[in-house]
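> coordinates only, sequence not included:
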């Protein structure tokens, strides 16, 4: 079973390989697509009216900001999602520990034991 780091690495390598293969097989259409995306980016953020130095500064800040967001999400999001999943499972299924504070009568199961739900049971002999 692959861990998340290996899976993410394989996905990134597959995407890079696909991009490289597309660039090699269809260079003119791929370059046109890249030029169109660059034009859309410059028009969306109004970069076409800036000087090259101002574009460089803006792109640097944008790159640093997005890099920090991606690093933070990749480091902390999986742990947070597992915490949310544990909480949801706790609210849905109850607590597995039988530390309810109720005294058990010999021969009878506690009505609060068993996944947090009450149940009726035959007495244990």
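Looks like it came in fine. These figures come from a predicted structure and were not determined experimentally.
> from here on, contacts and neighbour counts on C-alpha atoms
OK.
> which residues in the chain form helices?
For the chain, the helices defined by DSSP state H cover 4-25, 27-44, 52-93.
> reformat these as a markdown table; add distance to residue 103 and mean neighbour count.
What follows is the helices of the chain, written out as a markdown table (distance: least, C-alpha to C-alpha, whole Å; neighbours: other C-alpha atoms under 10 Å):
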| stretch | distance to residue 103 | mean neighbour count |
| --- | --- | --- |
| helix 4-25 | 44 | 12 |
| helix 27-44 | 68 | 12 |
| helix 52-93 | 22 | 12 |
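> put this next to the previous one:
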């Protein structure tokens, strides 16, 4: 099975291939759509008042920031979603194995700390039950 990075790469390449295919099949309509989007972009952000050099600098900075954001999202978001799903399943089911597996997937040294925490918590709960108080 593909990992999350490979999956997101395949999805981005599929989107690019779809765009290229539509450009080959309908070049005039795609060109008109792109020109309209460029016009909307320039009017929305008041770029039409800038000189070509200023437009180039601003667009370069925006392109760089957008590229970094897309790279970061495609690399770290799937792993974070899986981590949060493991946590949610722990909160709903209360199973200690989910938390240990979730933490062990992140960092190995946290797995032992999580196991100690869970065993201490279980000991405290049993002590409270023995004293007549339910947690």
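Alright, I've got the coordinates. Note that this is a predicted model, so its numbers are computed, not measured.
> in CSV, list the helices of structure 1 along with distance to residue 101 of structure 1.
Shown next, in CSV, are the helices of structure 1 (distance: least, C-alpha to C-alpha, whole Å):
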stretch, distance to residue 101 of structure 1
helix 4-25, 40
helix 27-44, 62
helix 52-93, 18
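> between these, which gets nearest to residue 102 of structure 1?
Among these, helix 52-93 comes nearest to residue 102 of structure 1, with 19.5 Å by C-alpha to C-alpha.
> in structure 2, what range does that closest one match?
Using TM-score structural alignment, helix 52-93 of structure 1 corresponds to residues 52-93 of structure 2.
> so how far is stretch 74-86 of structure 1 from its chain's centroid?
From the chain centre to the centre of stretch 74-86 of structure 1 is a distance of 8 Å (C-alpha atoms, centre = their mean, to the nearest Å).
> mean shift between it and structure 2?
Following the fit onto structure 2, the mean deviation recorded for stretch 74-86 of structure 1 is 2.2 Å by mean C-alpha distance after the TM-score superposition for structure 1.
> please apply the same query to stretch 13-22 of structure 1.
Overlaying structure 2 shows stretch 13-22 of structure 1 at a mean distance of 1.8 Å from the equivalent residues (mean C-alpha distance after the TM-score superposition for structure 1).
> which outside residues touch that stretch?
By C-alpha atoms under 8 Å, 6 or more residues apart in numbering, the residues outside stretch 13-22 of structure 1 that reach it are residue 30.
> what's the offset of that stretch from the middle of its chain?
For stretch 13-22 of structure 1, the distance to the chain centre is 22 Å (C-alpha atoms, centre = their mean).
> residues in structure 2 matched by that stretch, start to end?
Aligned by TM-score structural alignment, stretch 13-22 of structure 1 falls on residues 13-22 of structure 2.
> just the endpoints, please. Distance across stretch 91-99 of structure 1?
End-to-end distance for stretch 91-99 of structure 1, by C-alpha to C-alpha, to the nearest Å: 16 Å.
> what's the offset of it from the middle of its chain?
Distance of stretch 91-99 of structure 1 from the chain centroid (C-alpha atoms, centre = their mean) equals 27 Å.
> residue closest to the middle of structure 2?
With the centre of structure 2 defined as its mean C-alpha position, the nearest residue by C-alpha atoms, centre = their mean is residue 77, 2.0 Å away.
> for residue 91 of structure 2, see how far away that residue is.
With the distance defined as C-alpha to C-alpha, residue 77 of structure 2 ends up 21 Å from residue 91 of structure 2.
> all set now, cheers.
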